[in-house]
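Engineer: I would like to see how this sequence folds:
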Amino acid sequence: MTENRKLLGKLIVIATVMFGFAYALNPFYRQICEALGLNVLTQKDGVVAYDKNTQVDTSRTVTIEFDGNAQGPWRFRPTQASMTVHPGELNTVMYEVVNTQKRAMNAQAIPSYAPQNATPYFMKVECFCFQQQTLKASEARQMPVVFYIDPKLPREVKTITLSYTFFEIGGGLVKSAAVQ
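Structural biologist: Below is the predicted model:
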């Protein structure tokens, strides 16, 4: 019985030391990161200072024009005609689609860019065009495109047009199980 109590005492001491070490590790880690300049959020005059995103080229702007075309029984359009962006800056535009049919339909959007030499510099982070869309009968939906323009875009490119063609896939009725 006394051996069990000794073992329990040792385990309590070990657990207490481990807790103390873990508790002290957080401020120690913060000081190391601050000294090395890693992942630092420092307070200056009561304001939290964040490192500036150096990937954004604020010295120039590019106008992005948006276009939507529908092949089939859809209403499809961007919610805004254009926006002015800085290369490297994250932006979002919404496209709206309405299924005008009394049946569910599968569809896909295919993008195109003008001028064509801008295509490799138009970087989409999130897009409805990445996957097939299923819309219920008479369903309306707003779908985002989150993108940025690579700062390596040639300086002579001042305007890029992003155009989507939205079309039905399969042409038949969608099974009711997929709609529900």
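Engineer: C-alpha from now on. contacts and neighbour counts both.
Structural biologist: Noted.
Engineer: give the contact list for residue 62.
Structural biologist: When contacts are counted by CA atoms under 8 Å, 6 or more residues apart in numbering, residue 62 is found next to 84-87, 157-160.
Engineer: List just the nearest of these to residue 148.
Structural biologist: Nearest to residue 148, judged by CA to CA, of those is residue 87 at 6.7 Å.
Engineer: For the closest one, give its distance to residue 147.
Structural biologist: Plainly put, residue 87 is 10 Å away from residue 147 if you go by CA to CA, to the nearest Å.
Engineer: Could you check how many residues crowd around the residue nearest to residue 109 when sequence neighbours are not counted?
Structural biologist: Spatial nearest neighbour of residue 109, excluding adjacent residues (CA to CA, 6 or more residues apart in numbering): residue 166 at 4.3 Å. By other CA atoms under 10 Å, the residues close to residue 166 number 24.
Engineer: now the other sequence, so there's something to compare against:
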Amino acid sequence: MGIRNDNAKMVGKLAIVAAGMFGFGYAMIPIYRAICEATGVNILTLVERQVPGNGGIGRPSNTQVDESRTIVVEFDANSRGPWHFKPAQRSMKVHPGELSTVMYEFQNVQDRTMSAQAIPSYAPRQAGAYFNKLECFCFNQYELEPGQKKEWPVAFIIDPRISKDVTTITLSYTFFEVGAKPPPTPSSASAVTIVKGEVGA
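Structural biologist: Predicted coordinates for the structure are as follows:
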């Protein structure tokens, strides 16, 4: 009987421990979300809130944003093939450290299905090291049916450590058909150079 009593006590203790661990794990989800909301470290949540169509939920403030500086980001689109590809807007003004989103529009105007991907480039060239894309259609290949239209976002943050001399950055994409010879990366030397002083949109 003593052994049975000991086993019963052990089972009871293990059940209590298991229940406690389950409760702790369940409670970690809202705790984690609360911490992420307060610190702004949950980048995926920030991206989801910034992308259009999220119900208009506001973005929490980011203490890393350098509001004393403004950088003009220009958007360029090139296509290697008979399809339409363009940004929804040509430029925007952003603060370093600020999460921003631009939409790009695509349409396959061919009479056949197309698999394609985009290659990004930056001007000035050194800006690429500070241009952090959190969401981008360039991460994947896409298949478009004949006449099909798509719209995809690019969510990005410019690292506040970027040189203060950089006031304009050009983000350029070349959209090419997968299976064809990939185009060479555009040279930033012939695009935009570092501009000093205030730059308009």
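Engineer: Could I get the full set of strands for the first structure?
Structural biologist: Listed from the start of the chain, the first structure has strands (DSSP state E) covering 42-44, 47-49, 62-71, 74-78, 82-85, 91-99, 105-114, 122-127, 133-135, 140-149, 159-168.
Engineer: and the second one, what does it pack onto?
Structural biologist: What it means is strand 47-49 of the first structure. The criterion is 3 or more CA pairs under 8 Å, 6 or more residues apart in numbering; DSSP states H and E, and the helices and strands that strand 47-49 of the first structure contacts are strand 42-44.
Engineer: do the last one as well
Structural biologist: Packing partners of strand 159-168 of the first structure (3+ CA pairs under 8 Å, 6+ apart): strand 62-71, strand 105-114.
Engineer: Columns distance to residue 53 of the first structure on top of those strands, output as JSON lines?
Structural biologist: Shown next, in JSON lines, are these (distance: least, CA to CA, whole Å):
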{"stretch": "strand 62-71", "distance to residue 53 of the first structure": "18"}
{"stretch": "strand 105-114", "distance to residue 53 of the first structure": "26"}
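Engineer: With residue 10 of the first structure as the reference, name the closest of these.
Structural biologist: Each of these was checked against residue 10 of the first structure via CA to CA, and the shortest separation belongs to strand 105-114, namely 65.4 Å.
Engineer: and the closest one, which stretch of the second structure?
Structural biologist: Aligned by TM-score structural alignment, strand 105-114 of the first structure falls on residues 114-123 of the second structure.
Engineer: that older thread, what do we get in the second structure for the residue nearest to residue 109 of the first structure?
Structural biologist: Per TM-score structural alignment, the equivalent position to residue 166 of the first structure in the second structure is residue 175.
Engineer: Correct me if wrong: that match contacts residue 118.
Structural biologist: Yes: counting by CA atoms under 8 Å, residue 175 of the second structure touches residue 118, with 4.3 Å between them.
Engineer: okay, now the closest residue to residue 173 of the second structure other than its chain neighbours: neighbour count?
Structural biologist: Spatial nearest neighbour of residue 173 of the second structure, chain neighbours left out: residue 120 (4.5 Å); criterion: CA to CA, 6+ apart. Summarising burial for residue 120 of the second structure: neighbours were counted as other CA under 10 Å, giving 16.
Engineer: Tell me who's in contact with residue 120 of the second structure.
Structural biologist: Residues in contact with residue 120 of the second structure (CA under 8 Å, 6+ apart) are 138, 171-174, 185.
Engineer: Over to residue 49 of the first structure?
Structural biologist: Residue 49 of the first structure sits next to 41-43 when contact means CA under 8 Å, 6+ apart.
Engineer: and what of residue 30 of the second structure?
Structural biologist: Contacts for residue 30 of the second structure were tallied using CA under 8 Å, 6+ apart; there are none.
Engineer: same thing with residue 66 of the first structure?
Structural biologist: Counting by CA under 8 Å, 6+ apart, residue 66 of the first structure makes contact with 78, 80-82, 161-163.
Engineer: That one matches what in the second structure?
Structural biologist: Using TM-score structural alignment as the criterion, residue 66 of the first structure maps onto residue 75 of the second structure.
Engineer: Please report the distance of that match from residue 109 of the second structure.
Structural biologist: Note on residue 75 of the second structure: its distance to residue 109 of the second structure, by CA to CA, is 22 Å.
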